[in-house]
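Undergrad: Output the structure for:
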Amino acid sequence: MSELDYYEILEISKDADSNTIKKAFRKLALKYHPDRNQGNLEAERKFKEINEAYQCLGDEEKRKIYDRYGKAGLGSSSGFRGFEDFSDIFESFFGDGFSRSTKKRVDNYVLDVEINLRVDFKDAVFGTQKELKYKIKKPCKTCDGNGGKKNTCKTCGGSGKFTQTRGFMSFVSTCPHCNGIGEIIVEKCKKCSGLGYEEEEICFKFDVPKGVDNGMKIRISQKGNLSKSGEYGDLYVNITVKEDDKFIRHGDDVYIEIPIFVTQAMLGENILIPTLRGEKNLKLHIGTKDKEQFILENEGIENIRTKEIGKLIAQISIKMPTKLNDEQIKMIQNLQESFGVKTNEIAETSLFEKIKGWFK
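TA: Sure, this is the predicted structure:
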């Protein structure tokens, strides 16, 4: 079975801009949302496909990888979220009234923290150590994280939930006045201005694992924000890998273009080619063709999970001379005639038969 095309799923062209992608997602997500198609398994399947397609095409970096290598280039670690977490995306378009479940807030901020980390290609391949510097939220010591003096929210009666009716459907969402907390600050804390938290800068050394790929998200336990109860959230590091000027990554395999002179292809020479781990010898065969690929096993990238090493695929690019002096022209004419082809000979059937014989 052929894999589904993300552009076809969202019913857009491959040159669609970000606004077009968002509009297509909004239209289809509304159409196939489970709340409008209860018990319809086909609609649920479509909803999941729309989710996956938008998470790829709606992300500029993931879209570049997908356009170049297809779904395989994203790998199993592409960071796509599951069906239950799709509510986060949907809320950003329609508000949380369409969410499948109301997210519980801890204090007045979420505990998990996300930061972005950009690493060089070679560092992603072999691993490296990076210093991470970011800020976390901690309960304000002056007001114990309350933000000041509070009263029960009159809008939701302290429940933190709010019921909305849209047409024939009713939705329970987070109360817009108290943000789901159930209380309203009536007198703000002077230290934190009613926020309920203060910020602290965190700095530590982080070991980037070998084999990490573009778009991966790495979780570091208990390095996030601190709650009033003393619970730390997690830190999520979003990885972006810089492109290399020689190598192109596709999963655990690496591609490289090897330019050679036409005579090297004809003679089948031994050549040295660059690999991730230094130069390696590559034996060409007589009559090597342009764009022909040579595979070097275990010269690719170590898989971050299985530890298996991918392949290096060396693709040949034959370079032809664009200028010849008289002596070179004469030498090549002599070579040509040695194969039984005369200069300026008309391309007849007999000539094609001769040429075919060279490659047998």
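
Undergrad: Please count neighbours and contacts with C-alpha atoms only from this point.
TA: OK.

Undergrad: Buried residues, stretch 140-153. List them.
TA: Of the residues in stretch 140-153, 140, 142, 143, 145, 146, 147, 148, 152, 153 count as buried by neighbour count, 16 or more other C-alpha atoms under 10 Å.

Undergrad: so the last one sits right up against residue 162, yeah?
TA: To tie it back to what came earlier, the one meant is residue 153. No - Residue 153 is beyond contact range of residue 162, at 11.2 Å (criterion: C-alpha atoms under 8 Å).

Undergrad: mind listing what residue 259 touches?
TA: Residue 259 makes contacts with 316, 317, 318, 319, as judged by C-alpha atoms under 8 Å, 6 or more residues apart in numbering.

Undergrad: Could you list which of those belong to strands?
TA: Per DSSP state E, strands hold the following members of the contacts of residue 259: 316, 317, 318, 319.

Undergrad: Could you report the neighbour count for residue 8?
TA: Residue 8 has 11 neighbouring residues, counting by other C-alpha atoms under 10 Å.

Undergrad: so what's it up against?
TA: Remark: with contacts taken as C-alpha under 8 Å, 6+ apart, residue 8 is in contact with nothing.

Undergrad: and it, which of the three is it?
TA: helix (DSSP: H, G, I helix; E, B strand; the rest coil).

Undergrad: what are the ranges of the strands in the stretch 251-360 of the chain?
TA: 253-261, 270-275, 278-283, 293-296, 312-319 (DSSP state E, counting those that start in this stretch).

Undergrad: With the stretch 101-250 of the chain instead?
TA: Taking DSSP E, counting those that start in this stretch as the criterion, the stretch 101-250 of the chain carries its strands at 113-119, 128-139, 148-152, 161-166, 169-174, 183-188, 197-208, 217-220, 235-241, 247-250.

Undergrad: out of these, nearest to residue 87?
TA: strand 169-174 (11.8 Å; C-alpha to C-alpha).

Undergrad: quick one: buried residues of the closest one?
TA: 171, 172, 173, 174.

Undergrad: What's the local residue count around the spatially closest residue to the second one that is not a sequence neighbour?
TA: Which is residue 172. Spatial nearest neighbour of residue 172, chain neighbours left out: residue 163 (4.5 Å); criterion: C-alpha to C-alpha, 6 or more residues apart in numbering. If you count neighbours by other C-alpha under 10 Å, residue 163 ends up with 12.

Undergrad: What distance do you get for residue 163 to residue 170?
TA: 7 Å (C-alpha to C-alpha, to the nearest Å).

Undergrad: so what sits against both of the two?
TA: Counting by C-alpha under 8 Å, 6+ apart, no residue touches both residue 163 and residue 170.

Undergrad: Narrow the buried residues of stretch 140-153 to those in helices?
TA: Among the buried residues of stretch 140-153, DSSP state H puts none in helices.

Undergrad: how about those in TSV, adding distance to residue 19?
TA: Formatted as TSV, these follow (distance: C-alpha to C-alpha, whole Å):
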residue	distance to residue 19
140	40
142	45
143	43
145	40
146	40
147	38
148	41
152	41
153	37
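
Undergrad: Second input sequence below; structure requested for side-by-side comparison:
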Amino acid sequence: MSKKDYYDVLGVSKSASKDELKKAYRKLAMKYHPDRNPDDSQAAEKFKELSEAYEILSDDQKRQTYDNFGHEGVNSSFSSSQGAADAFSDIFGDIFSDIFGGSSGGRASSRGADLSYNLEVSLEEAVFGKSLNIEIPSKERCNGLWNRCSYCGGAGVIRQQQGFFSMQQTCPHCRGEGEIHDKNCSKCNGSGFLSNNKKLSVKIPAGVDDGDRIRLSGEGELGRGGNRGDLYISINVKEHSIFERDGRHLYCEVPLDFVDAALGGSIEVPTLVGKAKIKIPSGTQSHKIFRLNGKGIKPLRGGSVGDILVRVIVEVPVNLNTQQKNLLNKFKENMSHENNSPLMSSWLNSAKAFFKNL
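TA: Model (predicted):
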């Protein structure tokens, strides 16, 4: 019996595009698939005919041979029921991939693992940003001799047809590579991979904070037929000698001479871009906080620039000589707790009341 024209089998014209072929085959294959038509030998034969036609016409080289020489030119191109399974699996690969999270045909591939790297930066580098060079361990595929895996035929997968579905698993011999490296390779000692160090330039964006992560796409481990994984840079901001950071604000403590605290004046305090002056009112007490607006950090994700909060610590003089002690004693004689030391006066009154009630 002569075979039916492949274009007629799929119900398309001889000028049909690949998309038109795919659409026609999808519709008819779903209709005549044996699992949907149990005990129907005609449907099974029709499905085989459809798969044969699609496999030939979807391949540019086979299609050209068929157009030139007809069925005789492609008789050896399609053989056994495996061809039908392959064609059906390929055309519905996108569906099965969505359902099962894997590919229905072709070599197995897996994305490389992600890597992590802890990068220590200074506060200034975190605030203003900077490009830094790092060096990470890396594996590259050895360019020595690779032989086609005889177990899976180079596909990287072992496929089984189970009713309506074409199931597959990664080849246990080549682990999805489709190739097996020469065990006697002197370059990699048969492992298939070469270990080395890779240098990378990491751009630290201005405003990053301790614990933030920077993702470098494609700089992770080598995949098996798939893309490389990613490299995640974890930022570790070193302790600063002067400032402590809290989000967009900076804090620091500055010693204040007790005379300046009493009489008032101005002092210079540090910022990340230089010095700034703070006016000290007379009678300033220890631990009073002064705010320098807009001298802090511009947040990485937007927002207003933070402030610097300066806590003054009034320093009591030590190692006094005789003359200094005499001057302070004269000063003390002229002191009035009520007028000059309101905190002391309040505390003394509370203490007297407390002891009186004992």
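
Undergrad: quick revisit: quick one, which of the strands of the stretch 101-250 of the first structure gets closest to residue 311 of the first structure.
TA: Of all the strands of the stretch 101-250 of the first structure, strand 247-250 sits nearest to residue 311 of the first structure, with 9.9 Å by C-alpha to C-alpha.

Undergrad: how close does that closest one sit to the second structure?
TA: With mean C-alpha distance after the TM-score superposition for the first structure, strand 247-250 of the first structure departs from the second structure by a mean of 0.9 Å once superposed.

Undergrad: rewinding a little: now, which of the contacts of residue 259 of the first structure sits nearest residue 264 of the first structure?
TA: For the contacts of residue 259 of the first structure, the nearest to residue 264 of the first structure is residue 318 (8.7 Å; C-alpha to C-alpha).

Undergrad: list the contacts for the aligned partner of that closest one in the second structure?
TA: Alignment note: residue 318 of the first structure maps to residue 314 in the second structure; criterion TM-score structural alignment. Residues in contact with residue 314 of the second structure, defined by C-alpha under 8 Å, 6+ apart, are 255, 256, 257, 258, 261, 285, 286, 287.

Undergrad: before we move on, the earlier item: so which of the strands of the stretch 251-360 of the first structure is the most surrounded?
TA: strand 312-319 (a mean of 20; mean count of other C-alpha atoms under 10 Å).

Undergrad: what separates the residue nearest the centre of the second structure from residue 339 of the second structure, distance-wise?
TA: Using C-alpha atoms, centre = their mean, the residue of the second structure that lies closest to the mean C-alpha position is residue 215, 4.1 Å off. Look at residue 215 of the second structure and residue 339 of the second structure: by C-alpha to C-alpha, they are 62 Å apart.

Undergrad: now the helices for the second structure?
TA: Counting by DSSP H, the helices of the second structure are 6-10, 18-32, 41-57, 60-69, 80-91, 93-100, 123-128, 258-263, 322-333, 337-340, 342-356.

Undergrad: whereabouts in the first structure does the third one align?
TA: What that stands for is helix 41-57 of the second structure. Counting by TM-score structural alignment, helix 41-57 of the second structure falls onto no part of the first structure.

Undergrad: elements contacting that helix?
TA: Packing partners of helix 41-57 of the second structure (3 or more C-alpha pairs under 8 Å, 6 or more residues apart in numbering; DSSP states H and E): helix 6-10, helix 18-32, helix 60-69, helix 80-91.

Undergrad: and the third one with helix 18-32, angle?
TA: Counting by axes from the mean of the first three to the mean of the last three C-alpha atoms, to 10 degrees, helix 60-69 of the second structure lies at 90 degrees to helix 18-32.

Undergrad: try the last one
TA: Going by the same axes, to 10 degrees, helix 80-91 of the second structure is angled at 120 degrees with respect to helix 18-32.

Undergrad: In the first structure, what range does helix 80-91 of the second structure match?
TA: By TM-score structural alignment, helix 80-91 of the second structure lines up with nothing in the first structure.

Undergrad: looking just at contacts, which helices and strands does that helix meet?
TA: Partner elements for helix 80-91 of the second structure (3+ C-alpha pairs under 8 Å, 6+ apart): helix 18-32, helix 41-57, strand 165-170.

Undergrad: What residues sit buried inside the longest one?
TA: For helix 41-57 of the second structure, a neighbour-count test (16+ other C-alpha under 10 Å) marks 43-44, 46-57 as buried.

Undergrad: what's the answer for stretch 205-214 of the first structure, then?
TA: Residues 208, 209, 210, 211, 212, 213, 214 are the ones in stretch 205-214 of the first structure that count as buried (16+ other C-alpha under 10 Å).

Undergrad: Aligned counterpart of the first one in the second structure, please.
TA: Residue correspondence, TM-score structural alignment: residue 208 of the first structure in this structure matches residue 204 in the second structure.

Undergrad: returning to what we had before: right, and the pair among the buried residues of stretch 140-153 of the first structure with maximum separation?
TA: 142 and 153 (22.7 Å).

Undergrad: re earlier: export the helices and strands packed on helix 80-91 of the second structure as CSV, with columns for distance to residue 301 of the second structure.
TA: Output for these, formatted as CSV (distance: least, C-alpha to C-alpha, whole Å):
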stretch, distance to residue 301 of the second structure
helix 18-32, 45
helix 41-57, 53
strand 165-170, 43
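
Undergrad: follow-up on the earlier one: what's the match for the residue nearest to the centre of the second structure in the first structure?
TA: Match for residue 215 of the second structure (TM-score structural alignment): residue 219.

Undergrad: Surely that match touches residue 235?
TA: Yes - between residue 219 of the first structure and residue 235 there is a contact at 5.7 Å, judged by C-alpha under 8 Å.

Undergrad: Could you pull up the contacting residues of the match of residue 215 of the second structure?
TA: 234, 235, 236, 237.

Undergrad: Check residue 123 of the first structure too.
TA: Residue 123 of the first structure neighbours (C-alpha under 8 Å, 6+ apart): 208, 210.

Undergrad: follow-up on the earlier one: with the contacts of residue 219 of the first structure in mind, which one is nearest to residue 122 of the first structure?
TA: Distance to residue 122 of the first structure, by C-alpha to C-alpha, is smallest for residue 237 among those, at 18.4 Å.
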